[in-house]
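Engineer: Prediction below, plus the sequence it came from.
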Amino acid sequence: MILACPHCHGLNRVPNERLADKPVCGRCKSTLFAGAPLELTEANFDAHALKSELPLVVDFWASWCGPCQSFAPVFAAAAAEFEPQFRFGKLDTEAQRALAARFAIRSIPTVMIIQGGKVIAQQAGALPKQAFAQWLKQFA
């Protein structure tokens, strides 16, 4: 499986059976799974959404959004629980307007699962922890 490093965004080849063995990046030597969402920007988005083979769960959010703020701990907990099945990333729609427009984000929070550059699932609105975990398990 090809994985983008959450630190340097370099691409790494890791056998599927070794994903749970705490693999490290061949370039920067950092762990490939931090158990926390990474910040997605124009600079690193394509490495994780297009080039990496691991499904990317994206939380489209904004700092002024109350439901986004209440969903943030749920999303962070899911990252700790579901990595390495998924990569988790947060995209600030105010700071990354072009990316938000690229995915036609109309309401926030919106969560998408992207694999191979294609959206395979989308959920608008904040979910409680159990409901979010159940939604993710459909695509694991």
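Structural biologist: Happy to help now that I have it. Numbers count the residues shown, from 1 in each chain.
Engineer: going forward, measure contacts and count neighbours with C-alpha atoms only.
Structural biologist: Will do.
Engineer: which one's the longest helix in the chain?
Structural biologist: In the chain, taking DSSP state H as the definition, the longest helix is helix 66-82.
Engineer: ok, the spatially most central residue of the chain - contacts?
Structural biologist: With distances taken as C-alpha atoms, centre = their mean, F88 lies nearest the centre of the chain, 2.4 Å away. Residues in contact with F88 (C-alpha atoms under 8 Å, 6 or more residues apart in numbering) are 36-38, 56-59, 79.
Engineer: One more to weigh against that first structure:
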Amino acid sequence: MSEALQVVCPRCDAVNRVPATRIADHPVCGACKGALFTGKPVALDEARFRRQLRASSLPLLVDFWASWCGPCRAMAPQFEAAAGILEPGMRLVKVSTEDAPALAQEMAIQSIPTLALFRGGAEVARQAGAMGAAQIVAWARQVAG
């Protein structure tokens, strides 16, 4: 039997166990029956971010951004394109520093956009500044190991 991964549903936040060998087989949530992977970043508030961070076996690539930030808006479609390439090997999420200021302060986000990669609940890498989809994918794969 293959190792089971814990995958948090991007819609209802239920924790699902998915065999590692079946992760690319378009798994669905046992609770809401929605797709566990949509190829798009998931917008998270602070509570949902903490749930993903705590419960997911997958690396978590976070785009810390704000609606007033021009480079953040310019990078948004690039980050979305990267999600289509990197899923299901990692979960890509967006956290608004406007909507989660305490989290941004706790994470010491000093400039936006900032990408941070978490694995096993801990931050393993960070990169500030807007990037294109190919750069995001290359950086994420490099730092994820």
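Structural biologist: Arrived safely, thanks for sending. Given the structure is predicted, the values throughout are model-derived calculations rather than measurements.
Engineer: And the next helix or strand past the longest helix of structure 1?
Structural biologist: strand 87-92 (DSSP states H and E).
Engineer: What ranges does structure 2 have for its strands?
Structural biologist: Under the criterion DSSP state E, strands of structure 2 are mapped to 4-8, 15-19, 42-43, 60-65, 91-96, 114-119, 122-128.
Engineer: Please tell me which residues of structure 1 stretch 83-98 of structure 2 aligns onto.
Structural biologist: Taken onto structure 1 by TM-score structural alignment, stretch 83-98 of structure 2 occupies residues 79-94 there.
Engineer: Also stretch 32-42 of structure 2?
Structural biologist: Against structure 1, stretch 32-42 of structure 2 falls on residues 28-38 (TM-score structural alignment).
Engineer: and if you look at stretch 123-140 of structure 2?
Structural biologist: Alignment of stretch 123-140 of structure 2 against structure 1: residues 119-136, by TM-score structural alignment.
Engineer: Need the contact partners of the matching stretch.
Structural biologist: Residues contacting stretch 119-136 of structure 1 (C-alpha under 8 Å, 6+ apart): 67-68, 70-71, 74, 78, 107-114.
Engineer: ok, now with 7 Å
Structural biologist: 67-68, 71, 74, 78, 107-114 (C-alpha atoms under 7 Å, 6 or more residues apart in numbering).
Engineer: ends of the match of stretch 83-98 of structure 2, how far apart?
Structural biologist: 22 Å (C-alpha to C-alpha, to the nearest Å).
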